[in-house]
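# 3D, please:
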Amino acid sequence: MYWKSDDGTVVAEGELRRNGQSNITEDDVVRWLDSKARGSVLYISFGSTLSLTPEESRGLAGALAESAWPFIWVVQPSSGGLAPRHFPDGMGDEVGDQGLIITGWAPQLLILSHPSTGGFLSHCGWNSTIESILKGVPFLACPIRGDQYDNARWVAEHMEIGYKVCEDPSQFVTKSDFVKGIERLMADEEVKKRAMELRSRFGHSFPASSSAALDALLKEITNL
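Alright, predicted model coming up:
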């Protein structure tokens, strides 16, 4: 099954995927995003099963607290990373409405399709990479394992629609790395423009899942 969205149209996630457990509704996410400037929000997610180390998560939390950019950070308590209660004391008070922390399932397509979203700090898993490319959102690549390192090189060095969080993200990523990487990505209008130009080549449509993509490919082969 395929879906399409026109430029500027926010994708309602519930129409495409079964919602999981979350501390927030899609309507709450849209309202928060609607209150932010176009292209100003950094979306942060490392998928449903992976996470940074606790030390790296604390470094990221510190970088976000110092940053002027609003952000959405998706946290999976079951992934072994930090749960929101483990963030540095006072972080919630310090960032206030600048940050939105989602625990559990997040409407990723909705967030990536919203005009306020201007960057994606991602582990570069394949599904997340494809979704971000086809919604025109550039990357701050922070791979954790496997083919994510190749995907990160692909988007940063070959397609030039983002940056790696540091020269060698397989090593420990520091707070300073996050501070520099976030500012570099979010302040770069050219990389955002390249991401949108690449998006336009795909006609704003793609399979709803990797399984759907495989089914479509097999159907095409059968028809041949």
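# going by C-alpha atoms from here, please, whenever you check contacts or count neighbours.
Will do.
# centre of the chain to the host helix or strand of Trp73, how far?
Taking DSSP states H and E as the definition, Trp73 sits inside strand 71-75. On the basis of C-alpha atoms, centre = their mean, to the nearest Å, strand 71-75 sits 9 Å off its chain's mean C-alpha point.
# please apply the same query to stretch 73-80.
Remark: stretch 73-80 is offset 14 Å from the chain centroid, using C-alpha atoms, centre = their mean.
# other residues contacting it?
With C-alpha atoms under 8 Å, 6 or more residues apart in numbering as the test, stretch 73-80 has contacts from 43-46, 48-51, 81-84, 99-106.
# run a quick neighbour tally on Lys219.
The number of residues packed around Lys219, counting by other C-alpha atoms under 10 Å, is 11.
# that one belongs to a helix, doesn't it?
Yes - counting by DSSP: H, G, I helix; E, B strand; the rest coil, Lys219 falls inside a helix.
# residues contacting it?
Applying C-alpha under 8 Å, 6+ apart to Lys219 gives no contacts.
# go with 10 Å
With contact set as C-alpha atoms under 10 Å, 6 or more residues apart in numbering, Lys219 has these partners: Ala213.
# rewinding a little: after the strand holding Trp73, next one along is what?
helix 91-95.
# now the element after that following helix, going C-ward?
Following helix 91-95 toward the C-terminus (DSSP H and E): strand 99-103.
# I have a second one here; can you model it like the first so I can compare?
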Amino acid sequence: MGGSKIHVLMFPWFAFGHMTPFLHLANKLAEKGHKVTYLLPKKAQEQLENLNLHPESISFNLVSVPSVNDLPAGAETASDIPISLSSSLASAMDLTRDQVEARVHALKPDLIFYDFAHWIPEIAQRIGVKTVCYVTVSAATVAISLVPGLISSRDGPKTEDELVIPPPGYPSSKVVFYRHEARTLLFLSLPFGDGTTFYERVIMALTKCDAICLRTYKELERKFCEYIESQYQKKVLLTGPMLPDPDKTKPLEDRWSNWLSVFEPGSVVFCALGSQIILEKDQFQELCLGLELTGLPFLAVLKPPNGTSAIQEAFPKGFEERVKDRGVIYGGWIQQPLILSHPSVGCFVSHCGFGSMWESLMSDSQIVLIPHLGDQILNTRLMAEELKVAVEVHRDKTGWFSKESLSHAIASVVDKDSETGTFLRKNRQMLKETLVSPGLTSCYVDNFVEELQNLVHTNSS
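Just a heads-up that it's a prediction; the model follows:
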């Protein structure tokens, strides 16, 4: 590629769901010969170092995270605290402003990438540096819940009935919240740091930047990206999903490879709900019983439910004995992309976090979705209702599902004679062929870098 080489400074929110995509983007920029300085806490560096594929071009620069309010001593990332303390972590992040400002003045980068640190543009403008707000959730999530005017802090928190109504001009009648899910948006009006709500912080971050950057393809979310651009009246840049290339030096662990290989191709149900979801004990048991009810072999990766220290404590009575030859519930870390690519896996039961959503689309497995958090719900509607490549598990009025509804959803996509399964498989395969077509990812990266170079040029002209 032509154009001058640029130096990018990155400062993501102190959560691995944000820091990891920022690092994947840094790797892509480094591949093109650009320099990245990545600001992060020490604990995060220790966990992310192995994902830095270009240490000669990507330098980690540590910031010291102060302890504030009820933040536990030594807490530096969202994984160190319960979600209820996120506001305190935001306050601690804000207190690193002097450190960040000193680095910006010393390094004088061409661009600064950030997300929740809404004060970054104020620092950058003083020395003429352009800023990019990099959003790591889906465009649909931003379009329905993070556009100007949705919530007024002067009016206080809105009701669930008001929150469930999409903003004017929102481009979809399918990617929406249902009435009983509106409460998942109430966090927008809660404090997030000192003196701001979550909504106000993100709106300021998106309003003050020079360009908005989204981690998606227009092939999936074109109309949502265009809506965001119209709402904020500024350029929206797309990177593609920024998934890391498979690490071929680390094959699937023998314990899982050997276990999966016992079963027929496409017969195993793989269930994973991500690192944040901790179920109640009765929910955990219903999920276990639903997997058992399918009669299929299954591997589920779940956190120990609330009130327990190990998953075995929460198993339904007699469960282990009944499924010992075909079912495993595992409480540790697992190589999810490699599991999904194993020929024995034919169905992926997922919470539809953004990373898992992309991984499911790149696999050959049928997709069953049981979302929990707000953005997961919207990702699910995008997959199940808009793109029609997945099925969502039916929930009752309590917001949870029964073992029968989970088993039914799985059967509807894996049964060989299922019209639903055939329809979804065809749609998913067509979409996958588009997403993995030769040159698509590199084209997005090339165009993205060119846009960044143009942004820097307008800064210096």
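# need the TM-score from the superposition.
Here the TM-score for the pair of chains, by TM-score structural alignment, normalised by the length of structure 1, is 0.77; 203 aligned residues with a C-alpha RMSD of 3.1 Å.
# got the angle for the strand holding Trp73 of structure 1 vs strand 99-103?
Between strand 71-75 of structure 1 and strand 99-103, the angle comes out at 20 degrees (axes from the mean of the first three to the mean of the last three C-alpha atoms, to 10 degrees).
# state the span of structure 2 onto which strand 71-75 of structure 1 is aligned.
Mapped onto structure 2 using TM-score structural alignment, strand 71-75 of structure 1 spans residues 298-302.
# one more: stretch 112-120 of structure 1?
Using TM-score structural alignment, the partner range for stretch 112-120 of structure 1 is residues 340-348.
# now do that stretch: distance from first to last residue.
7 Å (C-alpha to C-alpha, to the nearest Å).
# now the residue sitting nearest the centre point of structure 1: how far from Pro77 of structure 1?
For structure 1, Phe120 is the residue whose C-alpha lies nearest the centre (C-alpha atoms, centre = their mean; 3.7 Å). Phe120 of structure 1 sits 20 Å away from Pro77 of structure 1, going by C-alpha to C-alpha.
# one more: Ala83 of structure 1?
As for Ala83 of structure 1, its distance to Pro77 of structure 1 is 5 Å (criterion: C-alpha to C-alpha).
# what do these two both touch?
103-104.
# strands of structure 1, start to end?
Assigned by DSSP state E, structure 1 shows strands spanning 2-4, 41-45, 71-75, 99-103, 117-122, 139-141, 162-164, 205-207.
# buried deepest among those strands, which one?
Highest mean neighbour count of the strands of structure 1: strand 139-141, a mean of 30 (counted as mean count of other C-alpha atoms under 10 Å).
# give me the mean deviation of it from structure 2.
Strand 139-141 of structure 1 differs from its equivalent in structure 2 by a mean of 1.2 Å after superposition (mean C-alpha distance after the TM-score superposition for structure 1).
# map Glu321 of structure 2 onto structure 1.
By TM-score structural alignment, Glu321 of structure 2 lines up with Asp93 in structure 1.
# contacting residues for its match?
Contacts here follow C-alpha under 10 Å, 6+ apart; on that basis Asp93 of structure 1 touches Ala65.
# burial of Gly14 of structure 1, as a residue count?
11.
# ok, it touching Leu110?
Yes - if you go by C-alpha atoms under 10 Å, Gly14 of structure 1 and Leu110 touch, sitting 9.4 Å apart.
# mutual contacts of these two, please.
Glu26.
# what does Asp375 of structure 2 align to in structure 1?
In structure 1, the residue matched to Asp375 of structure 2 (TM-score structural alignment) is Asp147.
# ok, and the closest non-adjacent residue to that match?
Nearest residue to Asp147 of structure 1, sequence neighbours excluded (C-alpha to C-alpha, 6 or more residues apart in numbering): Gly125, at 7.7 Å.
# if I look at the residue lying closest to Ser356 of structure 2 once chain neighbours are set aside, how far off is Phe270 of structure 2?
Using C-alpha to C-alpha, 6+ apart and skipping residues adjacent in sequence, the residue nearest Ser356 of structure 2 is Ser350, 7.3 Å away. Remark: distance between Ser350 of structure 2 and Phe270 of structure 2 (C-alpha to C-alpha) = 8 Å.
# okay, and the common contacts of the two?
Ile367.
# quick one: the aligned residue in structure 2 for Gly136 of structure 1 and Leu252 of structure 2, what's the gap?
Using TM-score structural alignment as the criterion, Gly136 of structure 1 maps onto Asp364 of structure 2. Applying C-alpha to C-alpha, the value for Asp364 of structure 2 to Leu252 of structure 2 is 17 Å.
# neighbour count winner among these two?
A side-by-side neighbour count of Asp364 of structure 2 and Leu252, using other C-alpha under 10 Å, places Asp364 first with 21 against 18.
# for the more buried one, give its distance to Ser437 of structure 2.
15 Å.
# repeat for Ser91 of structure 2
Taking C-alpha to C-alpha, one finds Ser91 of structure 2 at 43 Å from Ser437 of structure 2.
# who has more neighbours, the two?
Just comparing Ser91 of structure 2 and Ser437: by other C-alpha under 10 Å the higher neighbour count belongs to Ser91, 21 against 10.
# in structure 1, what stretch matches the helix or strand harbouring Glu101 of structure 2?
Using DSSP H and E, the element containing Glu101 of structure 2 is helix 97-107. Counting by TM-score structural alignment, helix 97-107 of structure 2 falls onto no part of structure 1.
# other SSEs contacting the following helix or strand past that helix?
Downstream of helix 97-107 of structure 2, the next assigned helix or strand under DSSP H and E is strand 111-114. Other helices and strands packing on strand 111-114 of structure 2, by 3 or more C-alpha pairs under 10 Å, 6 or more residues apart in numbering; DSSP states H and E, are strand 7-11, helix 16-31, strand 35-40, helix 120-126, strand 130-135, strand 211-214, helix 440-460.
# list the buried residues for the second one?
Spelled out, it's helix 16-31 of structure 2. Neighbour-count burial for helix 16-31 of structure 2, with 16 or more other C-alpha atoms under 10 Å as criterion, is recorded at 16-30.
# many thanks, I have nothing further to ask.
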